[in-house]
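> pasting the sequence and the predicted model now:
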Amino acid sequence: MPGMTERLRDRADPPDAPLLRALWLGLRGDWEAAHGIAQADDGADAAWVHAWLHRVEGDAPNAAYWYRRAGKPAATGGTDAEGEAIAQALSAR
């Protein structure tokens, strides 16, 4: 069974939920559009997505700031695994 990020990434159409859409866009390489969605939301979940996007980008200091805003520890594993964890958490809500 594929992971959440594989299912999300392979969808033909983006999800309706904005933060899942941001993840979908980020997993498909549209960082700018994904970042715009995450940046437009002031919530902790958006900060988590925002942190992940900055990790994907390779900007660890900026990611660290957004992890603090999300109230999450900075991730140390691969970005795909973290993207899967975020997608699963958001999908469960």
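Everything's here; your move.
> only C-alpha atoms from now on, for both contacts and neighbour counts.
Noted.
> please name the nearest non-neighbouring residue to Met44.
One correction, residue 44 is Ala, not Met. Ala70 (4.3 Å; Cα to Cα, 6 or more residues apart in numbering).
> report how many residues lie close to that neighbour.
20 (other Cα atoms under 10 Å).
> was I right about it contacting Asp41?
No. If you go by Cα atoms under 8 Å, Ala70 and Asp41 don't touch, sitting 11.7 Å apart.
> spit out the residues that contact the two alike.
Ala47 (Cα atoms under 8 Å, 6 or more residues apart in numbering).
> so what touches stretch 43-58?
So stretch 43-58 is contacted by 19, 22-23, 26, 31, 34-35, 38-39, 41, 60, 62-67, 69-72, 79, 82-83, 86, 90 (Cα under 8 Å, 6+ apart).
> among those residues, which ones are in helices?
Here DSSP state H is the test, and the contacts of stretch 43-58 give 19, 22-23, 26, 31, 34-35, 38-39, 60, 62-67, 69-70, 79, 82-83, 86, 90 as lying in helices.
> second structure follows, compare the two:
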Amino acid sequence: MTIEEFMAAGAERFDGALLALWWDGKGSWEKAHEIAQDVSGSDGAWVHAYLHRKEGDEGNASYWYRRAGRTVAHGDLKAEWEAIVREMLDR
């Protein structure tokens, strides 16, 4: 599935971390964060980290990147979002 197909699909096709990313891609940070908070494991932590970085809360983001076992991201937010989506879709 491509990024375009991911965004064109309905929310009902996804759950967990991918659902949170879908909502963020649709411009609903609040809904994405609400979902990400309830996703356990490293995927949930990674999406949670990305969302807090997007929010501008670097300290909280750093905590969640560590929980996810990921390096703290510093680049373009859109590029990070796409990289997370691609990795999760490719599994």
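Now that the structure is in, tell me what you want to look at. This structure is a prediction, so every number in the text was calculated from the model and none was measured.
> measure the aligned residue in the second structure for the residue nearest to Ala44 of the first structure to Leu77 of the second structure for me?
Correspondence of Ala70 of the first structure to the second structure, assessed by TM-score structural alignment: Ala68. According to Cα to Cα, to the nearest Å, Ala68 of the second structure stands 17 Å off from Leu77 of the second structure.
> ok, Ser62 of the second structure next?
Distance from Ser62 of the second structure to Leu77 of the second structure, by Cα to Cα: 15 Å.
> the more surrounded of the two?
Between Ser62 of the second structure and Leu77, counted using other Cα under 10 Å, the more crowded position is Ser62 (19 against 14).
> tell me the contacts of that one?
Ala49, Val72.
> aligned partner of Ala92 of the first structure in the second structure?
Using TM-score structural alignment, Ala92 of the first structure sits opposite Asp90 in the second structure.
> just Trp31 of the first structure next, same as before
Under the pairing rule here (TM-score structural alignment), the equivalent of Trp31 of the first structure within the second structure is Trp29.
> contacts only, for its match.
Contacts of Trp29 of the second structure (Cα under 8 Å, 6+ apart): Trp23, Leu51.
> how about a cut-off of 10 Å?
Counting by Cα atoms under 10 Å, 6 or more residues apart in numbering, Trp29 of the second structure touches Ala20, Leu21, Trp22, Trp23, Ile35, Leu51, His52, Lys54, Glu55.
> taking those residues, please make a ChimeraX selection of just the buried ones.
Selection of buried members from the contacts of Trp29 of the second structure for ChimeraX, criterion 16 or more other Cα atoms under 10 Å:
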select :20,21,22,23,35,51,52,54
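> what is the nearest of the contacts of Trp29 of the second structure to Gly10 of the second structure?
Trp22 (8.9 Å; Cα to Cα).
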